[in-house]
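Enquirer: sequence below, structure please.
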Amino acid sequence: MEVMWPKMRLEEEGAEVVVIGCHPAGTTYNGKFGYPVRSAKSIDDDGVAIADQWDALVLPGGFAPDYYRRSSKMLTLTTAMAAAAKPIAAICHGPWMLCSARRADGTPLCTGHQVTAFSAIKDDVINAGATWMDQPVVVSAAKIGGNTEIIVTSRTPNDLVPWIRAIIDLVATPLEIN
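Expert: This is a model prediction of the structure:
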C-alpha cells in the first residue's frame, strides 16, 4: 500500500513516477499483502542517483528502507535531494533512511527536523537528532547548513491520505523558506 497508493495517486495528478530499486531494473517487488511493483530503474544505473532528475523522493516503509539504507547510492540520492531542496517523503519505517543518510558534516538527515514514523522506530529517529511528533503527517522544512530541506513523514498506512496530499501539494507549490 505504501508504494502502490502513492504511485497511483501521483500518476493520477499527472506526475511521472519512476520506481527505483536496489536490484536490477525490472525486478518485481512484492509487498506485505502481495501487491507487486516492478522497478523501472536500479539505483546502480548511471545517473539515477543525481537529484536534478527528480522532483521528489518517496520512501515507503516495510522492508524497502532496510535495503535502501544499505545502499550507498540510495543514501547519496536521499542526501542530494535534501541539499537540492526537493521534498523527501517517508512513511512507516521509511524515516530510517533519514537516520542513515548523512549530510556532508556527518549529521543524520533527520537532525533538526520534526519527524513521525512507525512507533517501533521512534527511538531511532530521536537518537538521530529528530524531534518526535505523534501526528498523521508532519511537514518539516528548515534551513540547515545553508540548505533548505523539506521532509514529509507519516506513521502508518492509516495515514496515507494526508501524507500523499502533502506530497502532492509540495510538488505542485514548493514551500518558501525564509
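Enquirer: drop to CA atoms for contacts and neighbour counts, all remaining ones
Expert: Will do.
Enquirer: tell me which stretches of this protein form helices.
Expert: Using DSSP state H, the helices of the chain run over 4-12, 64-68, 72-83, 96-100, 122-127, 160-172.
Enquirer: make a markdown table out of these and add distance to Thr111.
Expert: Putting these into a markdown table (distance: least, C-alpha to C-alpha, whole Å) gives the following:
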| stretch | distance to Thr111 |
| --- | --- |
| helix 4-12 | 26 |
| helix 64-68 | 18 |
| helix 72-83 | 12 |
| helix 96-100 | 8 |
| helix 122-127 | 8 |
| helix 160-172 | 21 |
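Enquirer: buried deepest among those helices, which one?
Expert: Burial of the helices of the chain is given as mean neighbour count (mean count of other C-alpha atoms under 10 Å); helix 96-100 ranks first at a mean of 25.
Enquirer: other SSEs contacting that one?
Expert: helix 64-68, helix 72-83, helix 122-127 (3 or more C-alpha pairs under 8 Å, 6 or more residues apart in numbering; DSSP states H and E).
Enquirer: picking that back up, which of the helices of the chain sits closest to Asp45?
Expert: Closest approach to Asp45 among the helices of the chain (C-alpha to C-alpha): helix 72-83, 9.9 Å.
Enquirer: please give me the structure for this one as well, since I'd like to look at both together:
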Amino acid sequence: MGAKLLMIVGDFGEDYEIMVPFQALQAVGHEVDAVCPEKEAGDTVKTAIHDFRGDQTYLEERGHDFELTAAMSDVDPTEYDGLVVPGGRAPEYLRTHEAVIDAVQHFFEAEKPVATLCHGPQILAAAGVLDGYEMTSYPAVQPEVEAAGCTWVDEVTTDRNLVTAQAWPDHPEWISQFLDVLGTEIEHGGAVAADD
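Expert: Below is the predicted model:
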C-alpha cells in the first residue's frame, strides 16, 4: 500500500508542478489529496504555465482547471504521510492562510517527507520551518529562504525530510528523490511503502 499524501495548491499555481507530481505519485500507488483554502472537493483552481524563453524572468500563460479532491477544512494533516507544495504564484497568497501554515508546521514537527519546488518554499519560509536546512528554490526566492535560515544551493536537494527543486524542468530528479524519502519501492503494478 502506498503513502497518503497532501498537496496544497491554489489559483495560478504552476500547471506542471501541480499536474505532473499529482499524477506521477498516483501512478506508483500513492494516494494524493489536493486541497486549497476556502474551496471544496470538486472545485477547481486555475493553473498557470510558466515558460522560459530567454527573457529576464519567466512568461506566464493560462493553464488548466485542476480539480480538488478534498476540502482543506476537512483534512487532518496528522492522517497524511507526506506533503507536496507546488510553486507558481499561488504560494504568495497561500502563505497568508493559517490552515496552510499549521499544516506545514505539522509535517516538519513530525519529520514527515515534504517536497516543494519553485515558489513553494515561500510557504515554508512563512511557516518558520527552514532554519538549518540546505535547500533550493526558484532563484528569485533565494533571498526569502535564506532570510528564513536555510543554506541555498543550486541543485535538486534532499536534506533530511525535505526535497527541493528549482522548477518543473527538475521533475525527474525531484520526484525520484521524493520517492526515496517516502521509502517507495516500485513494483510492477504499484508502490509499496518501505515499512509495509
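Enquirer: can you put the helices and strands packed on helix 96-100 of structure 1 in JSON lines and add distance to Leu160 of structure 1?
Expert: Formatted as JSON lines, those follow (distance: least, C-alpha to C-alpha, whole Å):
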{"stretch": "helix 64-68", "distance to Leu160 of structure 1": "17"}
{"stretch": "helix 72-83", "distance to Leu160 of structure 1": "21"}
{"stretch": "helix 122-127", "distance to Leu160 of structure 1": "19"}
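Enquirer: so what corresponds to Ser42 of structure 1 in structure 2?
Expert: Under the alignment (TM-score structural alignment), Ser42 of structure 1 maps onto Ala71 of structure 2.
Enquirer: ditto for Val58 of structure 1
Expert: Aligned partner of Val58 of structure 1 by TM-score structural alignment: Val84.
Enquirer: again, but for His113 of structure 1
Expert: Here His113 of structure 1 is matched to Tyr133 in structure 2, going by TM-score structural alignment.
Enquirer: once you drop chain neighbours, what's closest to that match?
Expert: Excluding the flanking residues, the one nearest Tyr133 of structure 2 by C-alpha to C-alpha, 6 or more residues apart in numbering is Cys150, at 4.8 Å.
Enquirer: aligned against structure 2, show me the partner of Val161 of structure 1.
Expert: Counting by TM-score structural alignment, Val161 of structure 1 corresponds to Pro172 in structure 2.
Enquirer: kindly report the same for His23 of structure 1.
Expert: Match for His23 of structure 1 (TM-score structural alignment): Glu38.
Enquirer: list the contacts for its match?
Expert: 71-73 (C-alpha atoms under 8 Å, 6 or more residues apart in numbering).
Enquirer: Val129 of structure 2 now?
Expert: 105, 108, 148.
Enquirer: tell me which residue is most central in structure 2.
Expert: The centre of structure 2 sits closest to Val85, judged by C-alpha atoms, centre = their mean, with a distance of 2.0 Å.
Enquirer: if we can go back for a sec, out of the helices of structure 1, which gets nearest to Thr27 of structure 1?
Expert: That would be helix 64-68 among the helices of structure 1, by C-alpha to C-alpha, at 13.2 Å.
Enquirer: distance from the chain centre to that closest one, please.
Expert: Distance of helix 64-68 of structure 1 from the chain centroid (C-alpha atoms, centre = their mean, to the nearest Å) equals 11 Å.
Enquirer: again with stretch 55-71 of structure 1
Expert: 7 Å.
Enquirer: can you tell me, leaving aside adjacent residues, what's nearest to Ala117 of structure 1?
Expert: According to C-alpha to C-alpha, 6+ apart, the nearest residue to Ala117 of structure 1 is Arg155 (4.1 Å).
Enquirer: surely Gln26 of structure 2 touches Val32?
Expert: Yes. Contact criterion C-alpha atoms under 8 Å: Gln26 of structure 2 and Val32 qualify, at 6.7 Å.
Enquirer: residue in structure 1 matching the residue nearest to Tyr133 of structure 2?
Expert: Mapped onto structure 1 by TM-score structural alignment, Cys150 of structure 2 lines up with Ala130.
Enquirer: ok so, going back, residues near the match of Ser42 of structure 1, how many?
Expert: Ala71 of structure 2 has 18 neighbours, counted by other C-alpha atoms under 10 Å.
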